[in-house]
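A.B. asks: Sequence unavailable; structure follows:
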């Protein structure tokens, strides 16, 4: 008899939605528009330090490594605060540069990315082969033989690169301006890694304040 009563109670509990069998609760989506956030993310140049998909950058030397911000664990409020009053070398972004609703869009975009692994520059990358490929692909025609850029062609200075490896790859694949895109069939990731380390080996630009003719 007690077995029948217990079975009946269990059946009733299942039918009325007892706490014994809670329904799954959908995780709320972050406020903001993902596509708009991606546009703002790129417009502000966030990818130059944090990577094209927020995966962060593995820095070398004394420089601090820009953190991974894809799928950030910060709350929206803390994220906005970190942009307004950042720590380290990151410059602050005031409300005149990017509004709170726009940062909400960026936050939604970052949350949509999931956990992105950092793209590590292969240790086998060769600057010697990179120089050969740089010439073979005709990069020098716009960016100069040392990646110093050119006023005549309008090619920007790319040596040494001021963006992380992942952003360099992403830009070559989908560039802006007049630069043609290079698909994987035209230039593999391994070849672009060689070109990147070649450009990294180029000397830094001479500061204008150290050029006497410009300070007379």
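C.D. replies: Structure received. Note that the structure is a prediction, hence the values are computed from the model and not measured. Numbering: from 1, shown residues only.

A.B. asks: Please make it C-alpha for all contacts and neighbour counts, starting now.
C.D. replies: Will do.

A.B. asks: And for residue 80, the neighbour number?
C.D. replies: 20 (other Cα atoms under 10 Å).

A.B. asks: What helix or strand is residue 77 located in?
C.D. replies: Per DSSP states H and E, residue 77 falls inside helix 76-84.

A.B. asks: Next: residue 170.
C.D. replies: Using DSSP H and E, residue 170 sits in helix 165-173.

A.B. asks: buried sites along that helix?
C.D. replies: Using 16 or more other Cα atoms under 10 Å as the burial criterion, the residues of helix 165-173 that qualify are 165-173.

A.B. asks: and which of the residues you listed is nearest to residue 80?
C.D. replies: residue 167 (23.3 Å; Cα to Cα).

A.B. asks: does that closest one really touch residue 173, like I thought?
C.D. replies: No: using Cα atoms under 8 Å, residue 167 makes no contact with residue 173, being 9.8 Å away.

A.B. asks: sorry, back to before: remind me what the following helix or strand past the helix holding residue 77 packs against, helices and strands.
C.D. replies: Going down the chain from helix 76-84, the next helix or strand is helix 100-112, by DSSP H and E. If contacts are counted by 3 or more Cα pairs under 8 Å, 6 or more residues apart in numbering; DSSP states H and E, helix 100-112 sits against helix 34-43, helix 76-84.

A.B. asks: And those: which comes nearest residue 143?
C.D. replies: Residue 143 lies closest, by Cα to Cα, to one member of the helices and strands packed on helix 100-112: helix 34-43, at 22.3 Å.

A.B. asks: here comes the other one, which I'd like you to weigh against the first:
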């Protein structure tokens, strides 16, 4: 059996005076889709931020994969409104030109078409609707070069058609990747390939569905 991508050992994370996660021990297997569920405010986002290294525990230990390339889509879309859709999608790559830029432009056009946003690659992000902004943030994460991707309620706010199209596109990008996917939706979780289910509740992280 391969080593887990992430290991938590007796981890406590404190925000202010509150222990959001308390004495958590868990292993997240590499190359699997991990679905994290739980009520609002229970610490699901904090768990993702802990695994990404954006917060550190006050006690316990966290083992993260050395040298892993990370991608993420947060609950906030985090787009640069003055840039075009295409430029926002290319942000993880920095400045690129020549054949690489042409490849990214082509991938972006095809991805936009797949999620119902054909022809919007030159639109300014500030001109987009909320659902369109959400999809652009997901395309940016999905088109990045990564080993591990963190998706915090990725389909939140999308209508049924957009959600279905975006899910179908994302599923093509997740093969053989380590995925941490936060959702409130049982249907969304069931659509993912052989998901490993986790529940966050009362400061605890335990395997299994709600």
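C.D. replies: Good, I have the coordinates. Keep in mind the model is a prediction, meaning the values are calculated, not measured.

A.B. asks: Got a TM-score for the two of them?
C.D. replies: Once superposed, chain against chain, the TM-score is 0.30 (TM-score structural alignment, normalised by the length of the second structure); 105 aligned residues with a Cα RMSD of 5.4 Å.

A.B. asks: Could you list the buried residues of stretch 105-116 of the second structure?
C.D. replies: The neighbour-count check on stretch 105-116 of the second structure (16+ other Cα under 10 Å) flags 105, 107-109, 111-112, 115 as buried.

A.B. asks: tell me the SS of residue 134 of the second structure?
C.D. replies: The three-state label given to residue 134 of the second structure by DSSP: H, G, I helix; E, B strand; the rest coil is helix.

A.B. asks: my bad, residue 50 of the second structure
C.D. replies: From three-state DSSP, the assignment for residue 50 of the second structure is helix.

A.B. asks: circling back: would you list the helices and strands packed on helix 100-112 of the first structure in TSV and tack on distance to residue 134 of the first structure?
C.D. replies: Shown next, in TSV, are those (distance: least, Cα to Cα, whole Å):
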stretch	distance to residue 134 of the first structure
helix 34-43	26
helix 76-84	37
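
A.B. asks: Let me know which of those helices is the nearest to residue 196 of the first structure.
C.D. replies: Relative to residue 196 of the first structure, the nearest member of those by Cα to Cα is helix 34-43, separated by 20.8 Å.

A.B. asks: what does the closest one rub up against?
C.D. replies: Helix 34-43 of the first structure is contacted by residues 47, 102-109, 112 when judged by Cα atoms under 8 Å, 6 or more residues apart in numbering.

A.B. asks: Next, the angle from it to helix 100-112.
C.D. replies: Angle between the axes of helix 34-43 of the first structure and helix 100-112 is 100 degrees (criterion: axes from the mean of the first three to the mean of the last three Cα atoms, to 10 degrees).

A.B. asks: buried set for the helix or strand following helix 34-43 of the first structure?
C.D. replies: Later in the chain than helix 34-43 of the first structure, the nearest helix or strand by DSSP H and E is helix 47-50. Buried positions in helix 47-50 of the first structure, judged by neighbour count with 16+ other Cα under 10 Å: 47-50.

A.B. asks: So which of the buried residues of stretch 105-116 of the second structure is the closest to residue 44 of the second structure?
C.D. replies: Of those, the one sitting nearest to residue 44 of the second structure (Cα to Cα) turns out to be residue 115, at 26.5 Å.

A.B. asks: picking up where we left off before, quick one: which of the buried residues of helix 165-173 of the first structure is nearest residue 136 of the first structure?
C.D. replies: Lowest distance from residue 136 of the first structure to those (Cα to Cα) belongs to residue 172, with 15.4 Å.

A.B. asks: Can you tell me how far that closest one is from residue 166 of the first structure?
C.D. replies: 10 Å (Cα to Cα, to the nearest Å).

A.B. asks: Same question for residue 109 of the first structure.
C.D. replies: 18 Å.

A.B. asks: Next: residue 42 of the first structure.
C.D. replies: Taking Cα to Cα as the measure, residue 42 of the first structure falls 14 Å from residue 166 of the first structure.

A.B. asks: what do you get for residue 194 of the first structure?
C.D. replies: Taking Cα to Cα, one finds residue 194 of the first structure at 13 Å from residue 166 of the first structure.

A.B. asks: Over to residue 36 of the first structure?
C.D. replies: 22 Å.

A.B. asks: residues of stretch 128-138 of the first structure that come out buried?
C.D. replies: Neighbour count says stretch 128-138 of the first structure has 129-131, 133-134 buried, by 16+ other Cα under 10 Å.
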